[in-house]
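Trainee: The sequence and its predicted three-dimensional model are supplied below.
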Amino acid sequence: MKKHGIFNSDISKVLADLGHTDQIAIGDAGLPIPAGVPKIDLAIAQADPSFIKVLKVVLDDMKVEEVILAEEIKTKNPEQLAAVEAALTEDEGIHYVSHEAFKEQLKQVKVVIRTGECTPYSNIILQSGVLF
């Protein structure tokens, strides 16, 4: 049995398979997932698990070089934005796009991890970096 890291085998496998610039998404319970994009559904109840809890666990196990957020999070969910910014390090740059452009970008991600989060615009795309 694993002693450290992510225990969820689907998430662990996706992270191990990522190459430089590959992207994954973590989304709230209402994020529409494009046809053909795999979903790892962690939601068990409203707000459980929370978006930020899942984000922190993934960030601890994934080398990220850039994140993409919907521009609307700035005004519609500033508390979540502050939590996201606190979870990131100086290595990750934040790129903002419209929510419509965000949903379009979801067609390119390797997987969407669905949380039980029920607050608006609690969605992020993480772009894989490299360790060297």
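Mentor: Structure received.
Trainee: hey, let's count contacts and neighbours off CA atoms from now on
Mentor: OK.
Trainee: residue farthest from the centroid of the chain?
Mentor: Farthest-out residue of the chain from its mean C-alpha position, per C-alpha atoms, centre = their mean: residue 1, at 25.4 Å.
Trainee: OK, contacts around the residue nearest the centre of the chain?
Mentor: Centroid-nearest residue in the chain: residue 26, 2.7 Å away (criterion: C-alpha atoms, centre = their mean). Counting by C-alpha atoms under 8 Å, 6 or more residues apart in numbering, residue 26 touches 51, 54-55, 112-115, 123-125.
Trainee: try this one next to it:
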Amino acid sequence: MKRTLLLHPELSQSIARLGHGDMVVLADAGLPIPDGPRRIDLAVTPGVPRLADVLRAVLSEMQVERAMIAREAIDAGAGHVLPAWCAGQLTIAPEMISHEELKRLCARAKVVVRTGECTPYANIVLCAGVTF
């Protein structure tokens, strides 16, 4: 049995196969997923699993050098605060891109992970880094 937080074998294997710069998208339940990338569907019911929980597990195994979220996910009224599903989890500041650009990046991702998250624009692109 694995000792790390991430127990899902297909997701763990996908992370192990990443090369420098490869992208993983963690998606809410409604993000359209193109035909190209490997699709891992974790959604069970609305809200299960939450994107924050999947992000925490993925970050326990993946070296991330870059992250991107949609500008639309940021609450401008609260002083451009990161959304709750992302806040405090990343060691780097995510780049802000349009939701349309995020959807285009999905086609180039190695894997797209669908969660049960139902918060609008709750999607994040993670770019693999190196550990040396």
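Mentor: Thanks, I have the structure now. Treat the numbers as computed from the prediction; the structure is a model and nothing was measured.
Trainee: Now do the residue farthest from the centre of the first structure against residue 60 of the first structure, distance only.
Mentor: 19 Å (C-alpha to C-alpha, to the nearest Å).
Trainee: so how much does the longest strand seen in the second structure differ from the first structure once superposed?
Mentor: In the second structure, taking DSSP state E as the definition, the longest strand is strand 64-70. Its aligned residues in the first structure lie a mean 0.5 Å from strand 64-70 of the second structure after superposition (mean C-alpha distance after the TM-score superposition for the first structure).
Trainee: where do the helices sit along the first structure?
Mentor: 9-17, 51-61, 73-76, 78-87, 99-105 (DSSP state H).
Trainee: Rebuild the ones you listed as TSV, extending it with mean neighbour count.
Mentor: TSV is the format used below for the helices of the first structure (neighbours: other C-alpha atoms under 10 Å):
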stretch	mean neighbour count
helix 9-17	13
helix 51-61	17
helix 73-76	15
helix 78-87	14
helix 99-105	15
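Trainee: Tell me which of those sits nearest to residue 32 of the first structure.
Mentor: helix 99-105 (7.6 Å; C-alpha to C-alpha).
Trainee: Output the contacting helices and strands for the closest one.
Mentor: strand 64-70 (3 or more C-alpha pairs under 8 Å, 6 or more residues apart in numbering; DSSP states H and E).
Trainee: what does the strand it packs on rub up against?
Mentor: Strand 64-70 of the first structure is contacted from outside by 91-99, 102, 121, 123-130, using C-alpha under 8 Å, 6+ apart.
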